[in-house]
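J.: structure for this input, please:
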Amino acid sequence: MENIRIKDGHFIFGGCDVVELVRRYGTPLYVISEEVIKRKCSEIREKFLCKYKNTRAAYASKAFLNPAMCKIIEREGLDLDVVSGGELYTAIRAEFPMEKVFFHGNNKTIDELKMAIKNDVGRIVVDNLYEIELIDKISKEYGKKARLLYRITPGVESKTHRYISTGQVDSKFGIPLAGNIIFEAVEKGIKCENVNLLGFHFHVGSQLFDNRSYLNAVDVVTRLMKDVKERYGFITKELNTGGGYGIYYFKGDKPKPIDYFIDAIMDKIYKRCSEFGLEIPTVVIEPGRWIIGEAGITLYTIGFIKEIPGVRTYVSIDGGMTDNPRPALYGAKYEALIANKVDSEKNKLVTIAGKCCESGDILIWNLRVPKVASGDILAVLNTGAYNYSMANNYNKTPRPAVVLVNEGKSEIIVERETYDDLLMRCRVPEYLK
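T.: Next up, the predicted model:
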């Protein structure tokens, strides 16, 4: 919070007075800084794409995606990682170059695979043997040859919440290395006439501050690359190392610069390929949260304030677990400030309560703030990743608008939902009318 900009006691974000943003657009309100996104993408180009040959960087769009974000990522020269038919459709509608799209997912439907193959998606990241057969069959129907990566489960542990750890042996993601399953998959990929197996993918977890699990995974996958070369003469042309680089949310978080991860990963790949006599594959990274997390804030209007003497002061906001389910889902912690009183003395300890009919709808426990009043504006920091993506309509709550800010200008990129929107797809049978 050291870099907070203040003017006339108000929080300035993306060159905009957030209190003015609230007056114009209302609350709850997601605000995304284009300048932060551009800076993060520039850092990826400088420290990875321009520094190392044969590299690609794909934005992991599950963190935050809409057509405007697709346009920004395309302009910044990055690829796109999607994990569902809806995300793929968003990219298609935004006219994002399909050859630069990586399509993930542990249980892609037939319709999703048809959409991907029909539109010549750049890579399909295969998660299981059944999917290989489906892709081969669908590709034949469309007269295509799908380009594949196999997601493997490297069997490494990562220090993060278990809900966002993905590389361990017992994971719902990826083809396991136990037994001969992966070799059966490679053999199948080589034999199928309508697919082109290019290499492998792994993802060890999310919100990581240590690079050791990445390096352990590289050890595992390069050994696999050696084994499949010896067994089948298969040359791994592409290695996707996933994302998961941690960002700052709350005191105690100690994020590392991106080159802490990238340089170590590349050094390990070079050494292992040299040791095993392997060609250096094209290396891909997939940062999502790292690009968008710190680019976002969420604004709320404070409503009812309840003081329980000697126990706690609850400060209620006009949002909560519908626009940010992460605290309720896995105990995520955030820092926040009173946007219209940023430079006032913080002499009160309060708990920020959401408006949902759930005791678990607590956004922040024990936040130090100035004396607050109904109508004040709460700004929760670093909410760019997974808040808009996970927003829901629990309690029939409309989802917030999203505003893009840059150099003092603001533009709506997602309209606020209305009550009519909530009922748009509802139908009443004739006999109930």
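J.: when you work out contacts or count neighbours from here on, use the C-alpha atoms and nothing else.
T.: Fine.
J.: what's the single longest strand in this structure?
T.: strand 296-308 (DSSP state E).
J.: need the contact partners of that strand.
T.: Strand 296-308 has contacts (CA atoms under 8 Å, 6 or more residues apart in numbering) with 18, 22, 27-33, 313-319, 373-385.
J.: give the next helix or strand downstream of it.
T.: The C-terminal neighbour of strand 296-308 among helices and strands, as given by DSSP states H and E, is strand 312-317.
J.: give the buried residues for that next one.
T.: For strand 312-317, a neighbour-count test (16 or more other CA atoms under 10 Å) marks Thr313, Tyr314, Val315, Ser316, Ile317 as buried.
J.: and this one, please, so the two structures can be compared:
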Amino acid sequence: MDANAEENRESRKRGEGRVSSRYAAGRHGTAASGRRDRVVREAVRAGRVGSEHLVAGFVDTDGVRASVRDLRESFGDAPVLHTFAAKAASLVPVLRLLADCGMGCEVASPGELRLALAAGFEPSMIVLDSPAKTREEIHQALALGVALNADNLDELRRIHALRPADSASVVGLRVNPQVGTGSIGAMSTATATSKFGVALRDHGARESVVRAFAERPWLTRLHAHVGSQGCPLDLIAGGIKETYELAEEINRTLGVQQITSLDIGGGLPVNFADDTVRPTYADYVGALRAAVPGLFDGRYALVTEFGRSLLAKNGFIAARVEYVKDAGSRRIAITHAGAQIATRTVFMPDAWPLRVSAFDADGRPKHGRPLVQDIAGPCCFAGDVVAHGRELPELRPDDLVVLHDTGAYYFSTPWAYNSLPRPAVHGFTVTDDGTVHFATVRGAQSLDEVVAESGLAHRDALLGLPAPAVPARALH
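T.: Just a heads-up that it's a prediction; the model follows:
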């Protein structure tokens, strides 16, 4: 079990946890938990979750703006383009909010690039990362003036062949500093055998990178990303230090500062144990200043690519309890929030634990003697359990559960298992007088839309194929 999971278990024994540093400071006038409770109650009253809408996601727009402000203030006057990793919340209104906050956008597919453009990001504020860019994707990015980070030397040669002389796109090369693994292997991208970037410690790789820059005066950026959840600050800072030192070596070898910017990725871990924001962006910058002091002397413009840390604590999922049952002396609450929107938590519960709170059917926090309960989802497989053995006030049918810290990677990118429809997502703000205001981010998917998406327009297509004279045996 990793340290994050153990910390979360201890937090559950203590109860709800501490107050978020942002809200405790009085930025919005109430503690985070009290604010959230008010929003849940108003969401039920407004019919945004309950008997008609069984599960929904909620985004705190005040919190998003505050997180962006914290990020900017932590970097001070350093020349930085802060981009948001679109995969963390691939919802156009959320991306639009971040663009309005002055953020750029990091994208990793044609779909994410289309979303970023639709949300209003200027091409010069977009960075395209992907280990599998096609020629068409590269051509489009170069035509638009979107920045690209080549994942490998073969891709760099492809960009070289496609790049027009007057392209406005900044082009970088991603390297893998191979500094090691965090506590979640799947989230660690600077391992010895990572699929990302040019592996710097492999034989001859460093020399090949230096030569690639020498042959391409328009190649002006280095990119590295060590990982995200489960990666400690010293590991992240170590990877950035390796990248910085490589940039210094290349510029020194070429006799000119050809590399003018460093894309240092994102990856600040999120504390899922309680409402406290830790580590903070200030902690992150402090670790970088200690490990790589030259990073902030102004010679290199910086690019960041934070995602989860900006959104996770600024969102939650609310879902109705449909049934309650007992099995093997264990109480189980069957809810409408399961693997379809908490996929990572269901399949890797120790790595991605979530806090759960209990509310009654009117959206009021439940109290009373704690009872050990499993919080299960609606998916038709035995492992669809979001939380195992949690002590919560006894849940009953029509109650609600709230899954905390799910603003990133949860309701924004649902899994269509069992043809369960995508849930609605709502943004909210709370005014100084305590009034809650909602705005729809994404409407709930209808069953008609589910059927249409599954190929209804081609319903009889397979029947129109020529039938064999003799029935074919089933393929094995």
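J.: any chance of the buried residues of strand 312-317 of the first structure in a markdown table, plus distance to Arg416 of the first structure?
T.: Below are those laid out as a markdown table (distance: CA to CA, whole Å):
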| residue | distance to Arg416 of the first structure |
| --- | --- |
| Thr313 | 30 |
| Tyr314 | 27 |
| Val315 | 24 |
| Ser316 | 21 |
| Ile317 | 17 |
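J.: so which of those residues is the closest to Pro154 of the first structure?
T.: Using CA to CA, Ile317 comes nearest to Pro154 of the first structure of those, at 42.7 Å.
J.: quick one: map the closest one onto the second structure.
T.: Aligned counterpart of Ile317 of the first structure in the second structure: Thr335 (TM-score structural alignment).
J.: so what's the residue count around the residue lying closest to that match once chain neighbours are set aside?
T.: Spatially, and ignoring its direct neighbours in sequence, Thr335 of the second structure is nearest to Val321 (4.3 Å; CA to CA, 6 or more residues apart in numbering). When counting by other CA atoms under 10 Å, one arrives at 29 neighbours for Val321 of the second structure.
J.: now check Val321 of the second structure against the first structure: what is it aligned to?
T.: Taking TM-score structural alignment, Val321 of the second structure has Ile302 as its aligned residue in the first structure.
J.: still on that earlier bit, does the match of Ile317 of the first structure touch Asp384 like I think?
T.: No - assessed by CA atoms under 8 Å, Thr335 of the second structure is found out of contact with Asp384, at 10.4 Å.
J.: shared neighbours of the two, anything?
T.: Joint contacts of Thr335 of the second structure and Asp384 (CA under 8 Å, 6+ apart) are Ala376, Gly377, Pro378.
J.: which ones among these lie within helices?
T.: Using DSSP state H, no member of those sits in helices.
J.: okay if I get these as JSON lines plus distance to Ser309 of the second structure and neighbour count?
T.: Compiled in JSON lines, these are given as follows (distance: CA to CA, whole Å; neighbours: other CA atoms under 10 Å):
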{"residue": "Ala376", "distance to Ser309 of the second structure": "26", "neighbour count": "24"}
{"residue": "Gly377", "distance to Ser309 of the second structure": "26", "neighbour count": "27"}
{"residue": "Pro378", "distance to Ser309 of the second structure": "28", "neighbour count": "18"}
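J.: the first structure: helices as residue ranges?
T.: Taking DSSP H as the test, the helices found in the first structure are 18-25, 34-44, 67-75, 85-93, 110-118, 129-142, 181-191, 212-232, 258-276, 289-292, 326-330, 387-390, 419-423.
J.: give me whichever of the ones you listed is most buried.
T.: The highest average neighbour count among these, using mean count of other CA atoms under 10 Å, belongs to helix 289-292 at a mean of 28.
J.: and that helix, what does it pack against?
T.: Using 3 or more CA pairs under 8 Å, 6 or more residues apart in numbering; DSSP states H and E, the elements in contact with helix 289-292 of the first structure are helix 34-44.
J.: what range in the second structure matches the helix it packs on?
T.: Counting by TM-score structural alignment, helix 34-44 of the first structure corresponds to residues 61-71.
J.: run through who's touching the matching stretch.
T.: With CA under 8 Å, 6+ apart, stretch 61-71 of the second structure has contacts from 22, 97-98, 101, 281-282, 310-311, 314, 427-430.
J.: list the contacts for the closest residue in space to Glu16 of the second structure that isn't next to it in sequence?
T.: Among residues not flanking Glu16 of the second structure along the chain, Asp274 sits closest, at 6.9 Å (CA to CA, 6+ apart). Counting by CA under 8 Å, 6+ apart, Asp274 of the second structure touches Asn8, Ser11, Glu16, Gly17, Arg18, Val19, Arg355.
J.: returning to that earlier point: residue contacts, the match of Ile317 of the first structure?
T.: Each residue near Thr335 of the second structure by CA under 8 Å, 6+ apart is listed here: Ala319, Arg320, Val321, Glu322, Tyr323, Ile375, Ala376, Gly377, Pro378, Val401.
J.: of all those, which two lie farthest apart?
T.: Across those, the longest distance by CA to CA is 13.5 Å; it joins Pro378 and Val401.
J.: pretty sure Val44 of the second structure is touching His53, no?
T.: No - if you go by CA under 8 Å, Val44 of the second structure and His53 don't touch, sitting 9.5 Å apart.
J.: need the counterpart of Leu162 of the second structure in the first structure.
T.: Counting by TM-score structural alignment, Leu162 of the second structure corresponds to Ile138 in the first structure.
J.: contacts only, for its match.
T.: So, once contact is read as CA under 8 Å, 6+ apart, Ile138 of the first structure ends up touching Leu113, Lys114, Ile117.
J.: which one in the second structure is aligned with the first one?
T.: Spelled out, it's Leu113 of the first structure. Using TM-score structural alignment, Leu113 of the first structure pairs with Ile138 in the second structure.
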